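Q: sequence plus predicted model, see below.
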Amino acid sequence: MEDKIRCGWCSSSDLYKKYHDEEWGVPVYEDQKLFEFLILETFQAGLSWITILKKRENFQLAFDDFDYKKVALYTEDKIQELLQDAGIIRNQLKIRAAISNAVAFMKVQEEFGSFSKYIWEFTDGKPIQNNRQSLKEVPATTPLSDAISKDLKKRGFKFVGSTVVYAHMQATGMVDDHVADCWKKSNFLKVNNKTSPKSFIFF
């Protein structure tokens, strides 16, 4: 891939670079995509994100294109089938959590109209643009991810600790943690240098 200055965490592979350049930190408002990242992030717990990215297509096939309506109806036979699928992470607790999370996901939709509306209300519907100078400044959790994690758990979600939630926020663009010299941050500032500050939340 062309030589660009990127956040240091993605330098180990082209797959990481592509994900960084095209998805990480880009706001996601579509429910099915949010559910996809929720599944992937919960399966990542205790593992590296590159491990999940390498298996992403397999997860897509195994979980019916991340259709939460279908996942919520998975039977014990389906669970056993997934446990035999070497293409995904064969963790029984996480597989069962994916199903119960799909059920909880739809309950949130019923209450708020969409999961997107629910989750984005935590940032007033706007991405948080952080000003990180280096990777050392990027936290694993924040008070906001603590609060979201607590609320998700109350709603029946599993494997949604604060670290998982903050990674989800980064992945879906609720927060932008690209460091100052990353081309994505520089590009954002160039594109938005005439945008009203009210369009974003800065910390």
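A: Cool, the structure landed.

Q: okay, CA-based contacts and neighbour counts for the rest of this
A: Noted.

Q: what helices and strands are in contact with the longest helix seen in the chain?
A: Once the chain is assigned using DSSP state H, the helix that runs over the most residues is helix 92-112. Counting contacts by 3 or more Cα pairs under 8 Å, 6 or more residues apart in numbering; DSSP states H and E, helix 92-112 packs against helix 31-44, helix 68-71, helix 76-83, helix 115-120.

Q: give me whichever of those helices is most buried.
A: Ranked by mean neighbour count, these are led by helix 31-44 with a mean of 21 (mean count of other Cα atoms under 10 Å).

Q: just want the most central residue of this protein.
A: His168 (2.9 Å; Cα atoms, centre = their mean).

Q: Asp181 versus Leu34, what's the distance?
A: Distance, Leu34 to Asp181, by Cα to Cα, to the nearest Å: 28 Å.

Q: re earlier: same list (the helices and strands packed on helix 92-112) but as CSV, adding distance to Val138.
A: Below are the helices and strands packed on helix 92-112 laid out as CSV (distance: least, Cα to Cα, whole Å):
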stretch, distance to Val138
helix 31-44, 18
helix 68-71, 31
helix 76-83, 35
helix 115-120, 21
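
Q: who wins for proximity to Asp3 among those?
A: helix 31-44 (27.5 Å; Cα to Cα).

Q: pasting the second one now:
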Amino acid sequence: MMAVFQGEDGQVRCAWCAAHPEYIRYHDEEWGYPVIDDVHLFEKICLEGFQSGLSWWTILQKRENFRAAFAGFDIHKVAAFDDADVARLVQDAGIVRHRGKIAAAINNAARAIDLTAEYGSLAAYFWSFEPSAERQEREKGGEMFVATTETSVRLSKDLKKRGWKFVGPTTCYAFMQAMGMVNDHMPTCASHAKSERARAALIRPKPV
């Protein structure tokens, strides 16, 4: 499997983003860069859950629709959704109309409120799982591409224990990559060094 490609602009990028210009924008501007904003974190973990079994292209195409449908991913607003909202969302062609995933997002909003009460923020909770660079390399076992790691399994188990849904180890690892908890840009990708600088400058949120 090709690890990187060179774009028309001369930039070397991770090969997975070569298929669509939207992928390139997402790769260059978001993927792998550290996030500590709770709204964005909740959005990312919800969208990774909706992506399960589908292509990320499908989710990117519908992301603005998801934001409109789920009240901008405000956890308090989403947690207040009722059966009428579920019925509305199941009929919304602008999103992924999977009843189980919709119900999971609403459930997870309530569980996110619980987490913020305990940790002070979602960011403080999620970043507490950040593996060291050495641990991350050990967990990947020398492989360039992995779907899960010991840390993603641990995060998944903890979230499920807390009542979260659609947060399996693969979904959790994709979330870890997307939110910049780990830097899985290829070493020769132009974004790898940018991600490392952003991660180095980040002040990690701490539990209250």
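A: That came in fine, so what should we check first? As the structure is a computational prediction, the values presented were derived from the model and not from experiment.

Q: ok so, going back, which residues in structure 2 does the longest helix of structure 1 match up with?
A: Aligning helix 92-112 of structure 1 against structure 2 (TM-score structural alignment) gives residues 99-119.

Q: before we move on, what about stretch 65-74 of structure 1?
A: Residue span in structure 2 matched to stretch 65-74 of structure 1, by TM-score structural alignment: 72-81.

Q: what of stretch 18-29 of structure 1?
A: Going by TM-score structural alignment, stretch 18-29 of structure 1 sits over residues 25-36 in structure 2.

Q: end to end, how far does the matching stretch reach?
A: Using Cα to Cα, the two ends of stretch 25-36 of structure 2 sit 20 Å apart.

Q: just stretch 53-68 of structure 1 next, same as before
A: From its first residue to its last, stretch 53-68 of structure 1 covers 20 Å (Cα to Cα).

Q: that stretch: which residues count as buried?
A: Residues of stretch 53-68 of structure 1 classed as buried under the neighbour-count rule (16 or more other Cα atoms under 10 Å) are 53, 56, 58-59, 62-63, 65-68.

Q: list the contacts of the longest helix of structure 1.
A: 35, 39, 42-43, 68-69, 71-74, 79, 82-83, 114-115, 118, 155-159 (Cα atoms under 8 Å, 6 or more residues apart in numbering).

Q: follow-up on the earlier one: the match of stretch 65-74 of structure 1: how far from the chain's middle?
A: How far stretch 72-81 of structure 2 lies from its chain's middle: 18 Å, per Cα atoms, centre = their mean, to the nearest Å.

Q: quick revisit: by how much does the match of helix 92-112 of structure 1 deviate from structure 1 on average?
A: Superposed on structure 1, stretch 99-119 of structure 2 shows a mean distance of 0.5 Å to its aligned residues (mean Cα distance after the TM-score superposition for structure 1).

Q: and Ala123 of structure 2, what does it touch?
A: 35-38, 41, 205.

Q: scratch that, Thr170 of structure 2
A: Taking Cα under 8 Å, 6+ apart as the test, what Thr170 of structure 2 contacts is 147-148, 152.

Q: then it would be within a helix, right?
A: Yes - when DSSP: H, G, I helix; E, B strand; the rest coil is applied, Thr170 of structure 2 is found to be in a helix.

Q: that one maps to what in structure 1?
A: Alignment note (TM-score structural alignment): Thr170 of structure 2 maps to Thr163 of structure 1.

Q: gap between that match and Phe37 of structure 1?
A: 14 Å.

Q: how about the residue mapped onto Glu130 of structure 2 from structure 1: what's its closest non-neighbour residue?
A: Residue correspondence to structure 1 (TM-score structural alignment): Glu130 of structure 2 is matched to Thr123. Of all residues not flanking Thr123 of structure 1 in the chain, Met174 sits nearest, at 7.2 Å (Cα to Cα, 6 or more residues apart in numbering).
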